[in-house]
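In: Build me a structure from this.
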Amino acid sequence: MKIAIFFGSISDKGIMKNATEILKIFNVNYKCYIISAHRIPEILINTIKKVESEKTDLIIAGAGLSAHLPGIISSRTIIPVIGVPIYSKNGLLGGIDSLFSIIQMPKDVPIAAVGINNSYNAALFSIHILSMKYPEIKKKLIKFRINIKERLLNEIEQDL
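Out: Predicted coordinates for the structure are as follows:
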């Protein structure tokens, strides 16, 4: 099992790091690529072909501002893409511009999307998808969810 994580700028690294942390918990292999869809599209296209040849299961793609990276990736592969809209200090809309760009994909170019800056949920959603194919991931995910529930119940009891 393998996930490819794309983001368009080195400045997105801090946001996308949250995805890698959850993937490490589940021992899911991943590789990160920093490639601008607008500035070096030919490298992006070649990298998508490489990712496909490596039998990658899913792609997580984070992008800010116009946020075309997830859509361009989805248009070039049948590997499912989860888009992460990223807030950019250069933008005026607080990341909503990126969110709209990712969720308003045209018919026939699907992308799943998570909340602004929420690469953690993108990775966790990837884990849910992988759990349908890989029984060992499913077992870990069930245990993970039970642990979350127990932790929350403990916090509630401590507050009472």
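In: contacts and neighbour counts: CA atoms only from here.
Out: Noted.
In: which residues does residue 95 contact?
Out: Residues in contact with residue 95 (CA atoms under 8 Å, 6 or more residues apart in numbering) are 64-65, 85-88, 116.
In: can you redo those as JSON lines with distance to residue 39?
Out: Output for these, formatted as JSON lines (distance: CA to CA, whole Å):
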{"residue": "64", "distance to residue 39": "14"}
{"residue": "65", "distance to residue 39": "14"}
{"residue": "85", "distance to residue 39": "19"}
{"residue": "86", "distance to residue 39": "18"}
{"residue": "87", "distance to residue 39": "19"}
{"residue": "88", "distance to residue 39": "17"}
{"residue": "116", "distance to residue 39": "23"}
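In: now the other sequence, so there's something to compare against:
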Amino acid sequence: MSAKVAIFMGSISDKDTMQPCSDLLTKLGVPHVFTVSSAHRTPERTANLVKELEENGCEIFICAAGLAAHLAGAVAAKTIKPVIGVPICGSPLGGMDALLATVQMPPGFPVGTVALDKVGARNAAWLAAQILALHDAELAGKIREARQGFIDSVEQAAAELEGR
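Out: Alright, predicted model coming up:
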């Protein structure tokens, strides 16, 4: 089966930050690719990857970058598929530069932007899965099951804390 989601990172240094995204997609059974491509250093590679992946059935692109963080926007310029941006902390500005660069897109080229770093990486995977689950009942069931697990863990922690 071809990849339904593509995870692009602007630099290999972002691998540890984005690994939870790939891990969660794997756990949910979502076929995906996980690679490095830079909006600035390898723009042709980025455009070619988007084209090839789309032709092979990719439905969602997750793009992680820091500093100028143009990767998500560069991908959004090449596809009408959903693009999810994960801003990465990589400068003395604490990620605010990447956040603003990712979220401030011109009309018609949106990037759904999640939180910074590993929290954003996980939520990008959850959001991609939820989009795919619109037409995949099995995946929707896995998401519901995971959510119930989150609920159960909070209820259990509350019961233990309260001595129940």
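In: Filter the contacts of residue 95 of structure 1 down to the buried ones and hand me the PyMOL line.
Out: Applying 16 or more other CA atoms under 10 Å to the contacts of residue 95 of structure 1 leaves a buried subset, and the PyMOL line that selects it is:
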select buried, resi 64+65+85+86+87+88+116
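In: how close does the most far-flung residue of structure 1 relative to its centre sit to residue 153 of structure 1?
Out: Distance to the chain centre peaks in structure 1 at residue 160, reaching 36.9 Å (criterion: CA atoms, centre = their mean). Residue 160 of structure 1 is 11 Å from residue 153 of structure 1, where distance means CA to CA, to the nearest Å.
In: What is the burial count for whichever residue in structure 1 pairs up with residue 69 of structure 2?
Out: Counting by TM-score structural alignment, residue 69 of structure 2 lines up with residue 67 in structure 1. By other CA atoms under 10 Å, 26 other residues sit near residue 67 of structure 1.
In: before we move on, back to that, could you dump the contacts of residue 95 of structure 1 to TSV with secondary structure and distance to residue 51 of structure 1?
Out: Listed next are the contacts of residue 95 of structure 1 as TSV, based on DSSP: H, G, I helix; E, B strand; the rest coil; distance: CA to CA, whole Å:
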residue	secondary structure	distance to residue 51 of structure 1
64	strand	22
65	coil	25
85	strand	22
86	strand	23
87	coil	26
88	coil	27
116	coil	25
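In: and which of the contacts of residue 95 of structure 1 is nearest residue 14 of structure 1?
Out: Of all the contacts of residue 95 of structure 1, residue 14 of structure 1 sits closest to residue 86, with 10.6 Å by CA to CA.
In: The residue nearest to the spatial centre of structure 1: which element?
Out: The structure's structure 1 has its C-alpha centroid closest to residue 60; by CA atoms, centre = their mean the separation is 3.0 Å. Secondary-structure assignment from DSSP states H and E places residue 60 of structure 1 in strand 58-64.
In: so how far is that strand from its chain's centroid?
Out: 5 Å (CA atoms, centre = their mean, to the nearest Å).
In: What's the first helix or strand after it?
Out: Heading C-terminal from strand 58-64 of structure 1 (DSSP H and E), you reach helix 69-76.
In: in that following helix, what counts as buried?
Out: Residues of helix 69-76 of structure 1 classed as buried by neighbour count (16+ other CA under 10 Å): 69-74.
In: swap in stretch 80-94 of structure 1?
Out: By neighbour count on 16+ other CA under 10 Å, the buried set for stretch 80-94 of structure 1 is 80-88, 94.
In: now stretch 120-137 of structure 1
Out: Neighbour counts over stretch 120-137 of structure 1 (16+ other CA under 10 Å) mark 120-127, 129-131, 137 as buried.
In: where along structure 1 do the helices fall?
Out: According to DSSP state H, structure 1 carries its helices in the segments 13-25, 41-53, 69-76, 96-103, 119-131, 135-159.
In: what angle separates the fourth one from strand 58-64?
Out: In other words, helix 96-103 of structure 1. Relative orientation of helix 96-103 of structure 1 versus strand 58-64 (axes from the mean of the first three to the mean of the last three CA atoms, to 10 degrees): 150 degrees.
In: ok, the contacts of residue 95 of structure 1 in structure 2: which stay?
Out: Contacts conserved in structure 2 for these, counting by both residues aligned by TM-score structural alignment, their matches' CA atoms under 8 Å: 64-65, 85-88, 116.
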